[in-house]
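Engineer: Build me a model:
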Amino acid sequence: MIQTMEARGMDAGMDPSDISAPLLSATVLLLRDGARGLEVFMVERSGRVGAFAGAMVFPGGKVAPEDSSAELRALADNGGDLDDAAFGFAVSSVREAFEECGVLLAHRDGATLTDAELAPLAGFRDAIGRNRIPFARFLADHGLRLDMAGLAPFSRWVTPVFRPKRFDTMFFLAAVPPDQTLSHDGSETVHGLWTRPQDVIDAADRDRKYSLYFATRLNLMDLALSGTVA
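Structural biologist: Next comes the predicted model:
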């Protein structure tokens, strides 16, 4: 069941005009069944980017206005019951997953894509991320359709009001198609790995190997309670 979390501490006496509006964003916990249990794909943010620099995160980013466009609705299956806000969150998570780690949660003629089919599309990751080609045009030109049924809302986090830069982030779960290999983009992200949720928490706490933000940590803790993707 989806949880909504908002840390409100230290907001007493704050002038409402000093509270910044949160930016809408979406992220996706990409899952697979590994030899030792459930694994999630994580990426390390580049130290050169603004938000979450150097941290281990799930693929994601800001929701774009066009993520809830009529053009994308026409290219999506199983999303007809979603309002514009929910649809925009979902599409953003799919788009960002493709941009940042090369996984494409879409299908062609009812089948998910393989690595061989994705290889000619790899160059579009950067083009879409830099807004050089609309995501809807990319999907339409390559005969692709989004399948909203493959995304499961997991949690929603809102940055505390006392922070100068705030995000309203929806977290989704999605099983990675079996014939797709994930990789970081080498720009916003500089490292990617499959890990059991508890393993990355332990590496952050015991070895100080990774930096984890609070929301990332708690989502990992919740995920660690599950043994398999199912």
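Engineer: Please make it C-alpha for all contacts and neighbour counts, starting now.
Structural biologist: Fine.
Engineer: buried sites along stretch 186-198?
Structural biologist: Of the residues in stretch 186-198, E188, T189, V190, H191, G192, L193, W194, T195, R196, P197, Q198 count as buried by neighbour count, 16 or more other Cα atoms under 10 Å.
Engineer: what does the host helix or strand of the third one contact?
Structural biologist: What it means is V190. Using DSSP states H and E, V190 sits in strand 189-195. Around strand 189-195, the neighbours that count as contacts under Cα atoms under 8 Å, 6 or more residues apart in numbering are E39, V40, F41, M42, V43, E44, R45, S46, E100, S183, H184.
Engineer: And for stretch 96-105?
Structural biologist: By Cα under 8 Å, 6+ apart, stretch 96-105 touches 27-28, 59-61, 94-95, 112-113, 122, 125-126, 128-129, 146-147, 150, 176-177, 180-185, 188-189.
Engineer: Buried only: go through the residues you listed for me.
Structural biologist: 27-28, 59-61, 94-95, 112-113, 125-126, 128-129, 146-147, 150, 176-177, 180, 182-185, 188-189.
Engineer: Narrow the residues you listed to those in helices?
Structural biologist: V94, R95, R125, D126, I128, G129 (DSSP state H).
Engineer: In JSON lines, list those residues along with distance to T216.
Structural biologist: Formatted as JSON lines, those follow (distance: Cα to Cα, whole Å):
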{"residue": "V94", "distance to T216": "18"}
{"residue": "R95", "distance to T216": "20"}
{"residue": "R125", "distance to T216": "24"}
{"residue": "D126", "distance to T216": "25"}
{"residue": "I128", "distance to T216": "25"}
{"residue": "G129", "distance to T216": "23"}
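Engineer: Please provide the structure for the following sequence as well, for comparison with the first:
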Amino acid sequence: MTDPTRRLPDDLAAHARAFTDGTREPVDARHASTVVLLRDGDGQPGGLEVYLLRRHVDMAFAAGMCVFPGGGVDKRDFDADIGWVGPTPAEWAALLGTDEAFARALVCAAVRETFEESGVLLAGPTTDSVVEDTTGEDWEEDRRALEGREISFTSFLDRRGLKLRTDLLRLWGSWVTPVFEPRRFNARFFVAQLPAGQATRDVSTESDHVVWLPLREAIRAVDAHEMLMLPPTYCTCLEMFDHLSTAEVLDAAAGRDLVAVEPQAVIGDDGAYLTIPDRLVRLGEDVAARMRG
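Structural biologist: As a prediction, this is how the structure comes out:
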């Protein structure tokens, strides 16, 4: 990120040019929720560990990229009868800038997608407890049924006597896919700590590899072109670099600027480039310099 722009691959550059010259219309951005799942590391800058999935190379969106658990909101996430602990849908609505129904859906999607893609469930039987183990075959059967849309999230939780622990989530920010992209998402980024007793599992059908990495190792791998990441994932890792514990990240979320980031394309004679906010460019340069030092 030493350059404030990023060169686009030829296929996306072609999309950007078509949008600029008016031969292509933008598609609507699908609403999505992403969860940055964290656990404590060595207590040094960049030492926090983050959970990443590498998407299959044949996926229609972000093929081969390393991402956080997450996915699109669907109709199951709008169930107002779902068990709920923590900030109310009205409080989440104020934070997310939406109505209550849609805020509830975004939070439900965050918890549901995290369970579907990692096996981690932010839910518990009481207001101050979290389920400790989700590794049994009966849990896996439920996870597959949720992933296959065979059951609703509400019925799954009700049958097990569980409620969403929405107080375990914090809103970190949001990113909107550039307007020229053929597939677009308006993704809200949440952060959460890996609950005590739970373990992530390589279960998602959309990924071919999962890993826990210290933030500094993930950043180093991207900078060395050993790992692929979309800008939102990479920039989120940069933003958390100086937080020494998951508790610090959760506390820092309360003071975040929640204005959505939407990268733009700049087209020049030598190609098309993606721009990101200057503050993130400067942050990338600073982190890179400190890691070299």
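Engineer: how distant is stretch 144-160 of structure 2 from the center of its chain?
Structural biologist: Relative to the centre of its chain, stretch 144-160 of structure 2 is centred 21 Å away, using Cα atoms, centre = their mean, to the nearest Å.
Engineer: And stretch 159-170 of structure 2, by the same measure?
Structural biologist: 18 Å.
Engineer: Return the residues in contact with the residue positioned nearest the centre of structure 2.
Structural biologist: Centroid-nearest residue in structure 2, with Cα atoms, centre = their mean: T34, separated by 2.8 Å. Going by Cα under 8 Å, 6+ apart, T34 of structure 2 touches F68, P69, G70, G71, A110, E113, T114, A187, R188, F189, F190.
Engineer: Please enumerate the strands of structure 2.
Structural biologist: 5-7, 30-39, 49-55, 66-67, 70-72, 84-85, 123-124, 163-165, 170-176, 185-193, 207-214, 264-268, 271-275 (DSSP state E).
Engineer: now for those, which one comes closest to P232 of structure 2?
Structural biologist: strand 170-176 (6.6 Å; Cα to Cα).
Engineer: Now do the closest one: which range of structure 1 does it align onto?
Structural biologist: The alignment of strand 170-176 of structure 2 onto structure 1 (TM-score structural alignment) spans residues 152-158.
Engineer: Give me the mean deviation of the matching stretch from structure 2.
Structural biologist: The superposed stretch 152-158 of structure 1 is, by mean Cα distance after the TM-score superposition for structure 1, a mean 0.5 Å from where its aligned residues fall in structure 2.
Engineer: Contacts made by that stretch with the rest, please.
Structural biologist: 1-7, 22, 166-174, 215, 219.
Engineer: Let me have the buried residues of stretch 186-198 of structure 1 in a markdown table, adding distance to R32 of structure 1 as columns.
Structural biologist: Formatted as a markdown table, those follow (distance: Cα to Cα, whole Å):
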| residue | distance to R32 of structure 1 |
| --- | --- |
| E188 | 23 |
| T189 | 21 |
| V190 | 21 |
| H191 | 18 |
| G192 | 15 |
| L193 | 12 |
| W194 | 9 |
| T195 | 10 |
| R196 | 10 |
| P197 | 12 |
| Q198 | 15 |
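Engineer: quick revisit: export the strands of structure 2 as CSV, with columns for distance to S152 of structure 2.
Structural biologist: As requested, these are exported to CSV (distance: least, Cα to Cα, whole Å):
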stretch, distance to S152 of structure 2
strand 5-7, 41
strand 30-39, 17
strand 49-55, 24
strand 66-67, 25
strand 70-72, 15
strand 84-85, 15
strand 123-124, 15
strand 163-165, 14
strand 170-176, 24
strand 185-193, 22
strand 207-214, 23
strand 264-268, 37
strand 271-275, 39
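Engineer: Tell me which of these lies nearest to V222 of structure 2.
Structural biologist: strand 66-67 (9.7 Å).
Engineer: what does the closest one correspond to over in structure 1?
Structural biologist: Against structure 1, strand 66-67 of structure 2 falls on residues 56-57 (TM-score structural alignment).
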